[in-house]
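Participant: Pasting a predicted model and its sequence here:
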Amino acid sequence: MNQGQLEKIKNGKGFIAALDQSGGSTPKALAAYGIPESAYSNEDEMFDLVHEMRTRIITSPSFNSDKILGAILFEQTMDREIEGKYTGDYLAEEKGIVPFLKVDKGLADESNGVQLMKVIHDLDETLKRANERHIFGTKMRSVIKEANPEGIKAVVDQQFEVAEKIIAAGLVPIVEPEVDINSPEKEKCEELLKAEIEKHLDKLGDDQPVMLKLSIPTKTNLYKDLIEHPKVVRVVALSGGYSTEEANAKLKENDGLIASFSRALSQDLNADQSNQEFNEKLAEAVESIYQASV
């Protein structure tokens, strides 16, 4: 683990950009960017287009380490190059931004009011490749929809079980048990979730740092104890479907919580924009998310 990068993520001012939409959500991400499904005829072409979109974002002068601490990549993006360097190296060396990798394989079917992660069969191989590509940490997502204690416990147990393997490989895991912002029991879900996370954090060793990525809580500053926990490097928030304005407003109310937004970062970007217009729109989004994070 790179100590300089650890220090930056722990104490730096800014937020973490999520650029990790994967297979299933790629058509949606491209459509939002102004590229319809009719523009590509197979998966390879689709992934080429999404890499062009991400390259445009990452190489933009607006995407820099003044405001952005880290960026979460999809596996394909990690294995591709930007200006002749692997994406992780480009981020770290050219931009001073810490690279993370999404390692989950998507969600299992709902059971007990939650969606666990699908089994990650090739985790060891992926972590090995992540190390070769100079990735600092990982991210994995599950979803909680109901205040079902059994379901929420299963989500957190699974997250930390995988997190320990990631730590053992020398990477810092971002544990992401998302609470659905549309859940009628959102606040109750969050209380149960916090209690389960605390149990696991207390069992970790001093050399087992983790990050948490959580939905912005209904009760302001609910996660203050998690933010201050000695085992936690940083707690970041997902936008979860809120608009940029709404997500930023809610984030501002929570001390020490910083953003890790994807849609909110890119919602005003379009393939047809001139570079100047594109860079201006990205700069506006970066600035607003940064202000909400600090």
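Facilitator: Arrived safely.
Participant: C-alpha from now on. contacts and neighbour counts both.
Facilitator: Fine.
Participant: gap between the residue nearest to the spatial centre of the chain and residue 222?
Facilitator: Nearest to the mean C-alpha position of the chain, by Cα atoms, centre = their mean, lies residue 18 at 4.7 Å. Residue 18 sits 23 Å away from residue 222, going by Cα to Cα, to the nearest Å.
Participant: and what of residue 238?
Facilitator: Using Cα to Cα, residue 238 is found at 15 Å from residue 222.
Participant: which one of the two has more residues nearby?
Facilitator: Higher neighbour count among residue 238 and residue 222: residue 238, with 24 against 17, using other Cα atoms under 10 Å.
Participant: Next one for the comparison:
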Amino acid sequence: MVNQQQADKMTSGKGFIAALDQSGGSTPKALRLYGIEDSAYSSEDEMFDLMHQMRVRIVTSPVFGGDRVLAAILFEQTMDRAIDGKPAATYLWEDKGVVPLLKIDKGLADTTDGVQLMKPIPDLDELLARGVRNGIFGTKARSVIGAADPIGIAAAVAQQFDVGRQVLVHGLVPILEAEVTISIADKAEAENLLRDEIAKNLEALPEGQHVMLKLTLPSVANHYEVFVEHPKVMRVVALSGGYSRSEANALLAQNTGVIASFSRALTEGLSAQQSDEEFNATLDASIQSIYDASVAG
């Protein structure tokens, strides 16, 4: 059953979503950007331990809290670990006022019809039930669009909604993420196709059910405006998608009612070598700039 206090915050609160869900292949790059080279660990377990330490440093910082950060997306291993002696999701909500969300996809399949669908998610119902027990509010699953191919985009959106319906059965709110690669030549055309497919699938969603949409910052400002006030969409959020934080913030501010769900852009400038004072000051400036862009519209 959806936590109504958390639902209210996600629906109308001011702020943004911190995407702290790097996993698998994206983890080494995230650690390198944080100043930790590959030579600092010799196993996957050690790598994820270092990644957890980075996440803990972020969320326990005095500048990280529910006044500006609405929610945080967690990697499955983060949900299963403790922060300051408490289960991660419990710590986020009780100590920080930040709504806990969970990344559920298992990565991307090979490209077909211009898109990368999600790989199968084995034991998804068990994971979702575990998320409920851990106090998770919602989920996120990602696929990638690499061309304006109508067949591929229709398949990607259909898969997103199929997984979303499975999430909704457990009383969780799904974030459906079909990322359009920012470097493709036909990005604007792909975004037109994506908008039409999302609208079609939303119409088929039963009344009273809600999803969130996580989308690439569009080539045309307010391209996804129709979803911002849609009765079945709790929130429209934007990913940074390879833009620098300053570029992403500038584009986000042009899209009324859309808030950030940034990962790399959030942690840009943070380093394991910084003192706590330097780290907190850098994180504070990052959070404030993303918050400002998220509430600009």
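Facilitator: Perfect, thanks for sending it. Computed from a prediction, not measured in an experiment: that's the story for all the values here.
Participant: TM-score them against each other, please.
Facilitator: Scored against TM-score structural alignment, normalised by the length of the first structure, the superposed chains reach a TM-score of 0.99; 294 aligned residues with a Cα RMSD of 0.5 Å.
Participant: ok, back up a step: residues in contact with the residue nearest to the centre of the first structure?
Facilitator: Residues near residue 18 of the first structure by Cα atoms under 8 Å, 6 or more residues apart in numbering: 71, 72, 73, 260, 261, 262.
Participant: need the helices for the stretch 101-250 of the second structure, in chain order.
Facilitator: Along the stretch 101-250 of the second structure, the segments classed as helices by DSSP state H, counting those that start in this stretch run 124-133, 150-169, 187-204, 225-228, 245-252.
Participant: Mind jotting down where the strands sit in the stretch 1-150 of the second structure?
Facilitator: Applying DSSP state E, counting those that start in this stretch to the stretch 1-150 of the second structure gives strands spanning 16-20, 69-74, 82-83, 86-87, 99-103, 115-116, 138-145.
Participant: Using TSV, please lay out the ones you listed together with distance to residue 159 of the second structure.
Facilitator: Formatted as TSV, these follow (distance: least, Cα to Cα, whole Å):
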stretch	distance to residue 159 of the second structure
strand 16-20	22
strand 69-74	20
strand 82-83	32
strand 86-87	31
strand 99-103	16
strand 115-116	11
strand 138-145	9
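Participant: of all those, which lies closest to residue 273 of the second structure?
Facilitator: strand 16-20 (19.5 Å; Cα to Cα).
Participant: Using the aligned residues only, give the average distance of the closest one to the first structure.
Facilitator: With mean Cα distance after the TM-score superposition for the first structure, strand 16-20 of the second structure departs from the first structure by a mean of 0.2 Å once superposed.
Participant: how much does that strand deviate in direction from strand 99-103?
Facilitator: 40 degrees (axes from the mean of the first three to the mean of the last three Cα atoms, to 10 degrees).
Participant: got the angle between strand 16-20 of the second structure and strand 138-145?
Facilitator: Inter-element angle recorded for strand 16-20 of the second structure and strand 138-145: 80 degrees (by the same axes, to 10 degrees).
Participant: For stretch 155-173 of the first structure, buried residues please.
Facilitator: The neighbour-count check on stretch 155-173 of the first structure (16 or more other Cα atoms under 10 Å) flags 155-160, 162-164, 166-167, 170-173 as buried.
Participant: Correct me if wrong: residue 77 of the first structure contacts residue 85.
Facilitator: No: taking contacts as Cα atoms under 8 Å, residue 77 of the first structure lies outside contact range of residue 85: 11.5 Å.
Participant: So for those two, which sits in the more crowded spot?
Facilitator: Taking neighbours as other Cα under 10 Å, residue 77 of the first structure and residue 85 compare with residue 77 leading, 23 against 15.
Participant: Mind telling me what element the residue nearest to residue 63 of the second structure when sequence neighbours are not counted is part of?
Facilitator: Nearest-residue entry for residue 63 of the second structure: residue 284, 5.6 Å, with adjacent residues in sequence omitted and distances by Cα to Cα, 6 or more residues apart in numbering. According to DSSP states H and E, residue 284 of the second structure maps onto helix 276-295.
Participant: any idea how far that helix is from the chain center?
Facilitator: In terms of Cα atoms, centre = their mean, to the nearest Å, the centre of helix 276-295 of the second structure is found 18 Å from the chain centre.
Participant: tell me the angle of it relative to helix 245-252?
Facilitator: Angle of helix 276-295 of the second structure versus helix 245-252, following the same axes, to 10 degrees, is 20 degrees.
Participant: elements contacting helix 276-295 of the second structure?
Facilitator: Counting contacts by 3 or more Cα pairs under 8 Å, 6 or more residues apart in numbering; DSSP states H and E, helix 276-295 of the second structure is packed against strand 16-20, helix 245-252, strand 259-262, helix 264-267.
Participant: could you redo those as JSON lines and give each row distance to residue 127 of the second structure?
Facilitator: As requested, these are exported to JSON lines (distance: least, Cα to Cα, whole Å):
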{"stretch": "strand 16-20", "distance to residue 127 of the second structure": "18"}
{"stretch": "helix 245-252", "distance to residue 127 of the second structure": "32"}
{"stretch": "strand 259-262", "distance to residue 127 of the second structure": "22"}
{"stretch": "helix 264-267", "distance to residue 127 of the second structure": "26"}
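Participant: Of all these, which one is nearest residue 26 of the second structure?
Facilitator: Nearest to residue 26 of the second structure, of all these, is helix 264-267, at 10.2 Å by Cα to Cα.
Participant: Give me the mean distance between that closest one and the first structure.
Facilitator: Here the mean offset of helix 264-267 of the second structure against the first structure after fitting is 0.4 Å, by mean Cα distance after the TM-score superposition for the first structure.
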